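>>> My questions are about this predicted structure, shown below with the sequence.
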Amino acid sequence: MKFTADRLLLFGATGDLSQRMLLPSLCALDADELLDPALRIIGTARSEMSDAQFQDFAREALEKFLPADRRGGMASFLKRLSYQTLDATTLDGFDALAEKVGEPSKGLAIFLSTAPSLFEPTIAGLQHAGLATGNVRIGLEKPLGTDLGSSQEINDAVASAFSEDRIFRIDHYLGKETVQNLLALRFANILFEPLWNAAHIDHVQITVAETVGLEGRVAFYDDAGALRDMVQNHMLQLLALVAMEPPGSFDATAVRDEKVKVLRSLRKVEESQTVTGQYRAGAIGGKAVPGYDEELGKASTTETFVAIKAHVDNWRWKGVPFYLRTGKRLPERVTEIVVQFRCVPHSIFADKGAKMTPNRLVIGIQPKENISLSLMAKVPGLDREGIRLRSVPLDIAMPDAFTGTHRRIAYERLLLDLIEGDQTLFVRRDEVEAQWEWIDAIRALWDAQSLEPKTYTSGSWGPSASIALAERDGVTWHE
């Protein structure tokens, strides 16, 4: 459904996500004149606030989380904001919310950033108040359930009010510039696609490492764990973008059709192909940090680290392992994709004593956005004692390559696409369900084996078993 909304309704408008990401993103878009001048932004949450108090709240958030050079026109942005107090668990306040929203001349976009338990009553309230019909679309922030069954319940509730073309499921990783650049790298450069297959690629590594611990997410994280929190959404989306076939065009249907084919081709994981861990006290950046059990205040079997050896069983990727690794309290914050190419079939330099290293493509997503391709080059010299070859990186630092452009928050793109109605970087229901089917099978395997996470010291790269997971295949994690 194509329309550009002139009303944006933010549920959870006083929450952490709103302060850190949503309000700063919207203000930055406004400063760049990318928002329709007629767009009004209505925030809602349980907190009692007037319009003026919400504007003051937003101002404080912008001054804290938005870089100073991107706050131009903040005063005009704040004038777009209004607020309506709402308890989403009851229908009583939704009529007043509808009155506050008013009658949009073009359409309404809703961003739902609430606890999953509030999804169904919120949808019921929107229907009751007439805020779910006509030119209305809705964006859903994760988590969308804790397994396939609960995810289907949420999706059924949303589908009772909104058709699939009006539902925008958010995975903020898809808004990151380097993630989108992965598509450009693959499909806008002729040299990669002929090599992007099992004949030329030895394996792929995807790492999402965090240095932080629970950071105020105690209740949520202990119920979720690393597999549900990171692998089910972010990491499987990255895997799908690496492994997908070329879509016919860059539009929502074509791109998401190819991603879901990959997710449905994931082989069922065996016990020997997973490792789980839980951090203990150690040091991060030279500072002592407590263990997970100490932060939680009790013993727990929740994993804070997981490593998986995955396979995509299709023609292109048959036999190529995908190593996934994510964890908390690791030595550095990094998200990257490593594509390891195979060795050349025959070295003409072997008789000259030269040693070969396979080419490697490293795509850095955060905190540094860069692309590095290692190539073999001859070391300068007369070669009287043999030819020496060395792996030389060709680095593209994205901020340097595109000087003069802003480094945008991922939510800038996603919020603008929600307002304008472009679903390409949002997740379709069949994608979500294919992801959950694979994840649920892993959790069922762990439960059947009564698997408990191995401990690892904060500041390390996880349990030693994760190193062995890769080294059994002669693979070393990229660190």
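Cool, the structure landed.
>>> drop to CA atoms for contacts and neighbour counts, all remaining ones
Fine.
>>> So which bits of stretch 408-417 are buried?
Across stretch 408-417, burial judged by 16 or more other CA atoms under 10 Å covers 409-417.
>>> got these as TSV, with secondary structure and distance to residue 70 columns?
Compiled in TSV, these are given as follows (DSSP: H, G, I helix; E, B strand; the rest coil; distance: CA to CA, whole Å):
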residue	secondary structure	distance to residue 70
409	coil	11
410	helix	15
411	helix	15
412	helix	12
413	helix	15
414	helix	18
415	helix	17
416	helix	17
417	helix	20
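>>> In JSON lines, list those residues along with distance to residue 363.
Rendered in JSON lines, the data for those read as follows (distance: CA to CA, whole Å):
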{"residue": "409", "distance to residue 363": "18"}
{"residue": "410", "distance to residue 363": "17"}
{"residue": "411", "distance to residue 363": "21"}
{"residue": "412", "distance to residue 363": "22"}
{"residue": "413", "distance to residue 363": "20"}
{"residue": "414", "distance to residue 363": "21"}
{"residue": "415", "distance to residue 363": "25"}
{"residue": "416", "distance to residue 363": "25"}
{"residue": "417", "distance to residue 363": "25"}
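>>> Out of the residues you listed, which comes closest to residue 309?
Proximity of those to residue 309 (CA to CA) peaks at residue 410, which lies at 28.4 Å.
>>> I figured residue 104 was touching residue 4, is that so?
No - using CA atoms under 8 Å, residue 104 is not in contact with residue 4, being 10.7 Å away.
>>> dropping in the other structure now:
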Amino acid sequence: MRSSTLLLFGATGDLSRRMLLPSLYGLFADKLLPEDVRIVGTARSKLSDEEFRENAIEALRERLPKDFYNEITARKFAARLSYIPVDATTPEGYDKLAEAIPIEKGVSIFLSTAPSLFTTVIQNLKRVGLAGETVRLALEKPIGSDLPTSCEINDAVAAAFPEERTFRIDHYLGKETVQNLLALRFANSILEPVWNAGHIDHVQISVSETVGLEGRAGYYDDSGASRDMLQNHMLQMLALVAMEPPADYAPEAVRAEKVKVLKALRPIMPDAVQKDVILGQYDEYAGELGKESDTETFIALKAHVDNWRWGGVPFYLRHGKKLETRKTEIYIQFKCVPHSIFSNVDARMDPNELIISIQPTENIRLKLMTKTPGLDRGGMSLREVPLDVTMEGAFSDYRRRIAYERLMLDLIEGDPTLFVRRDEVEAQWAYIDRLRASWLTAKMTPDPYTSGSWGPKASTDFIKSDGREWND
């Protein structure tokens, strides 16, 4: 059932201003937001409908590209918005919400409050009747801070919303290039036969950021790189790379194959953690935080998927803040040819590489060996040549969308394919909890690194000891 009301908790917050309202405007401008869908915002701030609409228009002016923002369109979009102030921590305002929202026509609730409020909000939604069969709930990460707290939140959700009406968000799954990974693998016959341990040497997944805390000091110091990025976005990308072909593109078929990968991840135990994991902290962190801390702002590790397809293939995962370049990419290095027929010294044989760039640019690059032009009197010379498919170039007639546009529309329409199932979240937390317990047992602390570098020198040494190097 398609929802006719979208209820946004935390509607005056940073996520709403940066992502949710611009995404909904994009859907409205492209005539993808159904005509009858109304958007109700709620938060603690005491605002009238008109004040909320003006705040929304201000956010759109700030966040949208100037060539896409249109004042007339923005005001037509804002006419869809209304606002009901509710203090999520107290029961009083929920009755007013229930009175204002007709659930018989379908409601989608987007919960982007602090995770500590999830249980309270859900219990109150159920109490006032905003958890019936026509209501679905979306939860923004993080869902818990470890496996026990995640289970506690999921239990509270399940008491009011069954799994088929629960939509857990990982916004990376809404990115075009992440979705395109499925198309690349399963819509092309040339790749799947070599997508295995027989042909792939190793996989790298890198998410590097140039920013620091950006006003998130309290949350980040409790979470660190492992909980903030590795537990969700990076393990989801690993699952998409490593999953078996699903029977079809039905939501449960896709998510079931991802769960198998997450459960096949080899735990990193205390006797291996110092060899397979590098922790770092950028040199300005304590100053920004205002105190000393052992929180990791950088993590690199070697993971293994213990199954038939990937046995023996290392997955190198790397994430950090205040690094040299902002980028998110999946790098796949294939094995070298088993025997070179080119014996002259100029015939260097580099392994083929597939690079899927997700941000800041969306691009797919395949590196192949080709002959260097010339008469080859001293023997054939070879050179690596990239074949690039830039999403911007290949689809210049399409607007580049915010990841949340797809997710918000899927939520309204009730399509759970790109949302995360409970057992996925809990499998991810089980892996991260074991990892963190291992480095605490081994008494590991983060190595300092210079802001603007590629992290601790140990991360370079760690991959070089395997005869490999990071794709910087």
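Yep, that arrived. Predicted, not measured: the structure shown is a model, and the values here were computed from it.
>>> what about residue 104 and residue 4 of structure 1, which has more around it?
residue 4 (21 against 16; other CA atoms under 10 Å).
>>> What residue in structure 2 is paired with residue 16 of structure 1?
For residue 16 of structure 1, the aligned residue in structure 2 is residue 14 (criterion: TM-score structural alignment).
>>> mind checking how far its match is from residue 175 of structure 2?
Using CA to CA, to the nearest Å, residue 14 of structure 2 is found at 20 Å from residue 175 of structure 2.
>>> so where's the longest helix in structure 1?
In terms of residue count, the longest helix belonging to structure 1 (DSSP state H) is helix 429-448.
>>> That one corresponds to what range in structure 2?
Across structure 2, the stretch matching helix 429-448 of structure 1 (TM-score structural alignment) is residues 422-441.
>>> Just give me the mean distance for the matching stretch relative to structure 1.
Superposed on structure 1, stretch 422-441 of structure 2 shows a mean distance of 0.5 Å to its aligned residues (mean CA distance after the TM-score superposition for structure 1).
>>> coming back round to it: residue 14 and residue 175 of structure 2 - which one has more neighbours?
Using other CA under 10 Å, the more surrounded residue of residue 14 of structure 2 and residue 175 is residue 175, with 21 against 12.
>>> How about residues contacting the longest helix of structure 1?
147-148, 151-152, 155, 164, 227-228, 232-233, 236, 256, 259-260, 263-264, 266, 268-271 (CA atoms under 8 Å, 6 or more residues apart in numbering).
>>> mind listing which of those residues are in helices?
When the contacts of helix 429-448 of structure 1 are checked against helices (DSSP H), the matches are 148, 151-152, 155, 236, 256, 259-260, 263-264.
>>> circling back: nearest to residue 198 of structure 1 among the buried residues of stretch 408-417 of structure 1?
Distance to residue 198 of structure 1, by CA to CA, is smallest for residue 410 among the buried residues of stretch 408-417 of structure 1, at 31.8 Å.
>>> and the equivalent of that closest one over in structure 2, how far is that from residue 170 of structure 2?
Taking TM-score structural alignment, the alignment pairs residue 410 of structure 1 with residue 403 from structure 2. Per CA to CA, residue 403 of structure 2 is found 10 Å from residue 170 of structure 2.
>>> How about residue 109 of structure 2?
Applying CA to CA, the value for residue 109 of structure 2 to residue 170 of structure 2 is 16 Å.
>>> Which one's more surrounded, the two?
Comparing residue 109 of structure 2 with residue 170 by other CA under 10 Å, the one with more neighbours is residue 109, at 24 against 21.
>>> residues near the closest residue to residue 18 of structure 1 other than its chain neighbours, how many?
Spatial nearest neighbour of residue 18 of structure 1, excluding adjacent residues (CA to CA, 6 or more residues apart in numbering): residue 12 at 7.1 Å. Residue 12 of structure 1 has 21 neighbours, counted by other CA under 10 Å.
>>> same question, the one 3 residues further on
Residue 15 of structure 1 is surrounded by 14 other residues when neighbours are defined as other CA under 10 Å.
>>> Which stretches in the stretch 301-450 of structure 2 count as strands?
Using DSSP state E, counting those that start in this stretch, the strands of the stretch 301-450 of structure 2 run over 314-320, 327-334, 353-359, 363-371, 382-390, 447-449.
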